[in-house]
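Colleague: okay, sequence plus prediction incoming.
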Amino acid sequence: MTCKTNDRNTERHSWCDMCEIVGVRHITTKRRPMLKRIPSHMYRHALSALVGLLGWSLLCLSHIDHASARPKSKKHSTRVSRAQLSKRGFGAQTTFDRKQLTRKLNRILRSRKLRGARVGLIVTDRDGHPLYQKNAKKLYIPASNTKIFTIAAALHTLGPQYQYTTKIYGTRPIDKNGVLRGDLYIKGSGDPLLRSEELWRITRDLYNLGLRKITGRVKFDASVFDRKRFGKGWKDHNHERYRPYLAATGGLSMNFNTITITIHPGKVGKKARITIDPPSRYVRKVINLTKTVTSVGRIKAKIRMRGFRNREHIIIRGNIPSSAAPRSYWRRVSHPGWYTAFNLVYFLRQQRIRVNRWPRRSRVPGNAVELHRYVSPLLTTSLQYAGKYSSNFVTEQVLKTMGAEKYNAPGTWKKGLRVVQTFLKKHGIMPKEYTMQNGSGLGRGNRFSPLQIATLLKGMLADLSTRPDFLTVLPVAGKDGTLRNRMLSIKSTLRAKTGTIDGVSSLSGYVQTRDKRMLIFSICMNGKLRQVKLFRRLQNKIGAVLAAYPWKK
């Protein structure tokens, strides 16, 4: 683009200065007189320049207006209100309605059917501030709520990653021909989850190592625990002393120290068929006093275990309906070490490893050679049986393990309770303020208050190193464990440990409300045997009330 100025008199006329602004090439011409009329293209140049300047001005003004519209950088400008946090579920809720909570809980506990019963209840927030209390400082029989203290102490003392190790030793190494010239030793560590499957795997591994024959005997070492198999409180349940929930403890145990007895109907007028699992020589004799009859119904039999030296007799009585389906019973064994050793011999012979069928008790000699070892799952897995399924056997095994680890073998009830006592002191629960006879809550000699239970629950919630594992071992309402068929309306929002013996029912744990609050509660109810079902119904109502907060008007 060029400037076609027809100025012949001057080298450069004044109006063509605009050519430099708008970038137009200027062509000089000969001098000529200046014309009075302004050329039309000058207007175009000037207009385009003005439009460009106007555009830059408007752009600058828009930036100034945008900057002035920004809020001033004050601290409160970036904060979110409590109401907004509450809506978003971040825990910044309004004050808890204690009056309404008190009315609702009092209405539940005024039931006429509770006459003669002792009830203690406490509800706190996650920081331990009480929201409701009733007889919270009084001592009650907590039943299996005692396991809360044992589980918490085990996680703190042993750690969630703790594992049991069962070791196999030989007097000498296995030779080239697969012969162990001497004895085979199995040394227990108190593993509560050693079962037939694990024992079979151990014998299979020995076969894979080349073992084909043992010239000596199988010997077992259970010295990690003392020989006291039954603790304080077992005699309170003496009328059910053969039941599996009263299983003996032992440094070497298997199948929760229980044996499975299955009854199959026979021909009418004949005896029923009995099968034992595992079918080892630990059971010396089965005395079958049953009779198959033509009646219709479920199998009901009376089974007794009678000790005979280091083995047992099984006595079975009852009329067995011919049309009934087979039924299995579980009964405790009285000699855990011998029971495991006899079963080890059985599984070795199943693997075609030749061995003398009669085991012996003996400590592992110092010059023995380690042949194999079995490592159990993590402690958290074991504690799930204690928490979710309320296994007394697992809890007592863990209690003795704490004693053995802290104060050296053999582990005893006294040493284990001493470990728990030291742990509870750290949470402000003094020994003179409670009574603890065992780790599982068996018997009627244990005494704790709802406030003490809630205090420990608050402490476990604040300890990040054990909190996930502790929450994992508690039953979940409507999902698993002893709460799988309870409080289905608030499924998954409540985690709590149950406790039940004759005339006693307890429930303690955590519940999440509708506005995402975490509440801690403990309910202890002591009364008559026939009131246990009522206690459970009332506990379910209390759990539903807490989970439904804030309540609809």
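Modeller: Done, it's in. Numbers count the residues shown, from 1 in each chain.

Colleague: for the rest of this, base every contact and every neighbour count on C-alpha atoms.
Modeller: Fine.

Colleague: ok, and what's touching stretch 219-232?
Modeller: With CA atoms under 8 Å, 6 or more residues apart in numbering as the test, stretch 219-232 has contacts from 183-190, 247-252, 334, 337-338, 341, 359-364, 400-401, 404, 409-413, 437-438, 442-443.

Colleague: so how far does that stretch reach from one end to the other?
Modeller: Using CA to CA, to the nearest Å, the end-to-end distance of stretch 219-232 comes out at 30 Å.

Colleague: and stretch 488-506, by the same measure?
Modeller: End-to-end for stretch 488-506, by CA to CA: 18 Å.

Colleague: which positions in that stretch come out as buried?
Modeller: 490-506 (16 or more other CA atoms under 10 Å).

Colleague: Thr500 should be in a strand, yeah?
Modeller: Yes - according to DSSP: H, G, I helix; E, B strand; the rest coil, Thr500 belongs to a strand.

Colleague: in addition, the following structure is provided for comparison:
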Amino acid sequence: MRRWLGRSSLFLGALSLSVVSVVAQAAGFDHVARLADKGFVISAQAQLLDSGEVLGALNPSQPLSPASVTKLYTAAAALDRWGPQHRFTTRFVSTGALDGNGVLHGDLVLEGGGDPALTSEELWRLIQKLRELGVSSIDGQLVISQWRFGPVTCETSDRCKTQTEGTNAYASLLSSAAVNYGSWCATVMPGVVGQPARITSCDTVAPTLRIENDVTTVAAGGSADLYAKRDTDSQGDTLKISGRIPAGTYPRPIYKASSDPADQTGQTLLSLLRQAGVPVSGGYAVSRQAPPPSAKGLAAVEGKPLQELLLRTLNYSNNFMADTLALDLTSGTQQNLPDAGRELERFATSLPGHGAAILRSGSGLTPENRVSAQSVNALLGAMYGNASLFPTFVAGMQVPTNGPMHFIRRGSQTFQDHVMLKTGTLNEPVTVRAVAGYFRTDSGRWGSFAVLVNGTASTPYLSWRETLPMVADDLTAMIDRH
């Protein structure tokens, strides 16, 4: 489903005819160019979208790592494939028969539909639909089917480490049957001063994994100091939480990636079924096989519209959601991130004026991803030229003055109010600070920009506190001139 016709093709054609020397172009990025003196490699370009006029550029065709700016490609490809109102469906199916007493004789299969935002709330709605059919118990197993993809082979050191130890939520593992973004959640609440804190599951009445509680309740007035990690052994996951929490403090949620998202779904769903009064005699199992053709649908729940998924994916730079969406673009069974990357590459190279791209993931966690500032602007221009998709696409970007990520609230008021952006950050194996998006001039003209800054093994650490004001100063000058 390709829609890249009309105004975007005209402006990109004009852009391809623009031949400006590197020296002249660099004048538009005077501040950003200073990073080259420290050894950083830069690809930058800004342009007006109605005319294709290049306002500034610095090595615009140099392929560099875009980090999470990659998510713009995933969002655009998803919108192009499905449109803003698409919803992913999760189903209960079974080959068993329901008797007059409400007993389902046979396995109950959860068929994962690759919903990037499937949560316990959706599972509860699914169980309610099962109860409406009169199902009161399962004489068989609960089977979690991740036949589309999962477990997905890890492609980065962070995700490979997550298989045995979870110290964060941003590197969650992937499955088409994952729930709660592939992460466990526990809530820490103060107890009696001097005694252990209270810890409960965010998602079920009783915790579905082992919890080691080494959190002490201290006197009111202090600050909470919590440390948590998830360990895995032969018996499964354990969430270990230590530290202190003051009396009277509001509850604190803790999120850590699980070692096996489909297994996490099995534990969570089994607990919710029991909580709903629907016992399962055979426990649960995880399968990579599709349900047999003879399986009949029992209940289904649709997830949130794609436009809402993209808002969360881009605004919060959610790696789990982005990579799940990229995997959803693939066809066949048991797909992995390189397969998803090839789909994104095909999409990118189909855009007028884009050129070659290397995309190994939809999130940008893979440091091998390579695009140029010129290519990112081709993507932004194509989306701007698509009247039916552009509003949803741009809505996922942050306006610095009121975006959820506070670190972008830098620069002039012009930058704060006139720019819509997506950032990308990597610290290993080299520093990456990338930013791309749109701007509007006081006269109402639209422009797009991309600034990709990559370090080397010998460059110093580069913070956003240092980088973003440089980008803001250069864009402010361009906006003010037009």
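Modeller: That came in fine, so what should we check first? Quick caveat: nothing in here was measured; it's all calculated off a predicted structure.

Colleague: quick check, central residue of structure 2?
Modeller: Asn318 (2.6 Å; CA atoms, centre = their mean).

Colleague: list the contacts for the aligned partner of that one in structure 1?
Modeller: In structure 1, the residue matched to Asn318 of structure 2 (TM-score structural alignment) is Ser391. Listed by CA under 8 Å, 6+ apart, the contact set of Ser391 of structure 1 reads Tyr245, Tyr385, Ser440.

Colleague: try 10 Å this time
Modeller: By CA atoms under 10 Å, 6 or more residues apart in numbering, the contact set of Ser391 of structure 1 is Ser144, Lys147, Pro244, Tyr245, Leu246, Ala247, Phe256, Ser382, Leu383, Gln384, Tyr385, Ser440.

Colleague: can I get these in CSV including distance to Thr290 of structure 1, neighbour count and secondary structure?
Modeller: As requested, these are exported to CSV (distance: CA to CA, whole Å; neighbours: other CA atoms under 10 Å; DSSP: H, G, I helix; E, B strand; the rest coil):
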residue, distance to Thr290 of structure 1, neighbour count, secondary structure
Ser144, 36, 28, helix
Lys147, 39, 28, helix
Pro244, 22, 20, helix
Tyr245, 25, 21, helix
Leu246, 25, 25, helix
Ala247, 25, 25, coil
Phe256, 27, 25, helix
Ser382, 37, 22, helix
Leu383, 39, 29, helix
Gln384, 38, 23, helix
Tyr385, 34, 20, helix
Ser440, 35, 29, coil
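
Colleague: need the contact list for the aligned residue in structure 2 for Asn446 of structure 1.
Modeller: Superposed on structure 2 with TM-score structural alignment, Asn446 of structure 1 falls opposite Asn369. By CA under 10 Å, 6+ apart, the contact list for Asn369 of structure 2 reads 63-68, 70, 341, 357-363.

Colleague: swap in Ser361 of structure 2?
Modeller: Contacts of Ser361 of structure 2 by CA under 10 Å, 6+ apart are 67-68, 70-71, 74, 155, 319, 322-324, 326-327, 336-345, 367-369.

Colleague: which of those fall in helices?
Modeller: 70-71, 74, 319, 322-324, 326-327, 337-345 (DSSP state H).

Colleague: which SSE is Leu15 of structure 2 in?
Modeller: When secondary structure is defined by DSSP states H and E, Leu15 of structure 2 falls within helix 7-16.

Colleague: what residues sit buried inside that helix?
Modeller: Residues of helix 7-16 of structure 2 classed as buried: Arg7, Ser8, Ser9, Leu10, Phe11, Leu12, Leu15 (neighbour count, 16+ other CA under 10 Å).

Colleague: the third one contacts Leu379, correct?
Modeller: No - distance between Ser9 of structure 2 and Leu379: 11.2 Å, which falls outside the contact criterion (CA atoms under 10 Å).

Colleague: residue boundaries of the helices in structure 1?
Modeller: For structure 1, the helices defined by DSSP H cover 17-22, 40-69, 82-88, 98-109, 147-157, 196-208, 336-350, 379-387, 392-407, 413-426, 450-462, 467-473, 532-547.

Colleague: I'd like those as a markdown table, with distance to Lys235 of structure 1 appended.
Modeller: Compiled in a markdown table, the helices of structure 1 are given as follows (distance: least, CA to CA, whole Å):
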| stretch | distance to Lys235 of structure 1 |
| --- | --- |
| helix 17-22 | 110 |
| helix 40-69 | 81 |
| helix 82-88 | 53 |
| helix 98-109 | 33 |
| helix 147-157 | 19 |
| helix 196-208 | 29 |
| helix 336-350 | 19 |
| helix 379-387 | 21 |
| helix 392-407 | 14 |
| helix 413-426 | 16 |
| helix 450-462 | 26 |
| helix 467-473 | 28 |
| helix 532-547 | 21 |
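
Colleague: pull the contacting residues for the nearest residue to Phe448 of structure 1 once chain neighbours are set aside.
Modeller: Once flanking residues are discounted, Phe448 of structure 1 sits nearest to Leu139: 5.0 Å by CA to CA, 6 or more residues apart in numbering. Residues near Leu139 of structure 1 by CA under 10 Å, 6+ apart: Gly120, Glu433, Tyr434, Thr435, Asn446, Arg447, Phe448, Ser449, Pro450, Leu451, Gln452, Cys524.
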